[in-house]
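**Student:** Please find the sequence and the predicted model below.
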Amino acid sequence: MMQYGHIGYTGKAMKIDIYKSAKSGSKYLSVPSGTEIESLALPSDIDSDLLALSPFKTELELDASKPLIALDQADVESQISKNGYAIHGAEITINVYSGTT
């Protein structure tokens, strides 16, 4: 079992807060629930779109047995474990076909 030294790890599944870029609707920053984003040590070369954030979703529980649309839970968990935060996108593509193929 993975151990996290971050806020938000409950022993079963990590809970995260997701922030959405105020400049780009497809860019997100996620942190363990309860983390003050102002206290994060973000790299100097971070995408400037991620410097203006608004809350998107709080207390979201990551659980690999419950897939989430547009969120790669394993990648987010890995980034948070390594960096204390995760930078990710969220895009949904819908293909509609009509008639015969």
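**Tutor:** Cool, got the structure. Numbering: from 1, shown residues only.

**Student:** all contacts plus neighbour counts: C-alpha atoms, from now on.
**Tutor:** Will do.

**Student:** helices and strands around the lengthiest strand in the chain, which ones?
**Tutor:** Counting residues, the longest strand found in the chain (DSSP state E) is strand 53-61. Helices and strands in packing contact with strand 53-61 are listed as strand 15-21; criterion 3 or more C-alpha pairs under 8 Å, 6 or more residues apart in numbering; DSSP states H and E.

**Student:** let's bring in a second model and compare:
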Amino acid sequence: MLYLKNLYYHPAASTTPILNNINMELAPQQMGLIIGRSGSGKTTLLEILAGLAQCSKGEIYWREQKLTSEHLQQLGGLVFQFPERHFCG
């Protein structure tokens, strides 16, 4: 079971948080869907789950184990729709 508990992301350059109090439970082999309007934080959430960004507050667990960014980088990956926006070529 993947748990997101009170996930919060507020970058220093922003006056408002991008993610605020995100909670989710996802069972093994259960498919999830992240939807929202442009600018709602979908990509930021996926970057946190892939270990490419760190949340400001909150915790991510797999079963009973708390996951760090290093764990997440080893467990998952992320393919961007427009990779040229995220990587230098």
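**Tutor:** Cool, got the structure. All figures in this text were calculated on a predicted structure; none of them were measured in a lab.

**Student:** what's the TM-score for these two chains?
**Tutor:** Scored against TM-score structural alignment, normalised by the length of structure 2, the superposed chains reach a TM-score of 0.28; 41 aligned residues with a C-alpha RMSD of 3.6 Å.

**Student:** Next, the angle strand 15-21 makes with the longest strand of structure 1.
**Tutor:** 160 degrees (axes from the mean of the first three to the mean of the last three C-alpha atoms, to 10 degrees).

**Student:** Quick check: buried residues in strand 53-61 of structure 1?
**Tutor:** 53, 58, 60-61 (16 or more other C-alpha atoms under 10 Å).

**Student:** counting contacts, what elements does the helix or strand just after it pack onto?
**Tutor:** Beyond strand 53-61 of structure 1 on the C-terminal side, the first helix or strand identified by DSSP states H and E is helix 73-83. Counting contacts by 3+ C-alpha pairs under 8 Å, 6+ apart, helix 73-83 of structure 1 packs against strand 27-32, strand 86-89.

**Student:** Please convert those to JSON lines, extending it with distance to residue 21 of structure 1.
**Tutor:** Formatted as JSON lines, the helices and strands packed on helix 73-83 of structure 1 follow (distance: least, C-alpha to C-alpha, whole Å):
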{"stretch": "strand 27-32", "distance to residue 21 of structure 1": "6"}
{"stretch": "strand 86-89", "distance to residue 21 of structure 1": "10"}
